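[1] dropping the sequence and predicted coords here.
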Amino acid sequence: MAGTFELFVDADARFRFRLRAPDGAVLAVSKAFMDKPAAVAGITAVREYAGMGLISDLCPAGPAPEPAAPRPRPASTPVPAVDRRVHDNDLRIRARALRRPSHGAGAVGVS
């Protein structure tokens, strides 16, 4: 399932967006934008570049640091609900697959 982009106004009255994982965890927060169209253009750029982005390893050579132990969540903190919405592109891809012929001249692998 895909993540969700959330567009919001920060404390300085600037537009930002955050990318949330399906489990509700915040994966990334954008820089501040002056207006909403610029923030939407930023989301478009992230969608375009992130899927095929290269990985640049900037970590120092040597032994890896010990992983931090996960902190327990306080009992009073509610667990975020999982967003079950499906992205429009995913629906289009699924619909195209359903329309594709399974046999005959248009089927994959049939000449």
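    Cool, got the structure.

[2] alpha carbons only for contacts and neighbour counts from here, please
    OK.

[3] mind listing the strands for the chain?
    In the chain, the segments counted as strands under DSSP state E are 4-9, 15-20, 26-29.

[4] one more structure, for comparison:
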Amino acid sequence: MAGQFEIFTDAESNVRFRLLGADGTVLAVSKAFEDKRSAADGIMAVRECAGTGLIRETHSTPWGGTTWTKSSQAQHRPTLRRRHLPAV
């Protein structure tokens, strides 16, 4: 069975959605939405970009800030290597 999205109302009466894995594990919880229709639109947006999203690794700095590294796609882009042959 594939994962599924679940729309719910939180303790503060906000509408949210969560993504559940095939085993029922909560994988992600959304921000608060005004209504169910907005939450459903948020689910559609996640479905559209989840398969094409890049992976980034972040590192916390000593002062609590976050630094971003290059995306995984840029790090693994093949490089053009030129071979230098000796002159004859």
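    That came through fine. Only a predicted model underlies this, so the values are computations on that prediction, with no experimental measurement involved.

[5] out of the strands of the first structure, which is closest to residue 95 of the first structure?
    Residue 95 of the first structure lies closest, by C-alpha to C-alpha, to one member of these: strand 4-9, at 21.3 Å.

[6] the closest one vs the second structure, average distance?
    Overlaying the second structure shows strand 4-9 of the first structure at a mean distance of 0.4 Å from the equivalent residues (mean C-alpha distance after the TM-score superposition for the first structure).

[7] that strand - contacts with which helices or strands?
    Here strand 4-9 of the first structure touches strand 15-20, going by 3 or more C-alpha pairs under 8 Å, 6 or more residues apart in numbering; DSSP states H and E.

[8] show me what the strand it packs on is packed against.
    Applying 3+ C-alpha pairs under 8 Å, 6+ apart, we find strand 15-20 of the first structure packed against strand 4-9, strand 26-29, helix 36-50.

[9] need the contact partners of the shortest one.
    Spelled out, it's strand 26-29 of the first structure. 16-21 (C-alpha atoms under 8 Å, 6 or more residues apart in numbering).

[10] corresponding residues in the second structure for it?
    The alignment of strand 26-29 of the first structure onto the second structure (TM-score structural alignment) spans residues 26-29.

[11] what about the matching stretch, how far off from the first structure?
    Mean for stretch 26-29 of the second structure is 0.2 Å (mean C-alpha distance after the TM-score superposition for the first structure).
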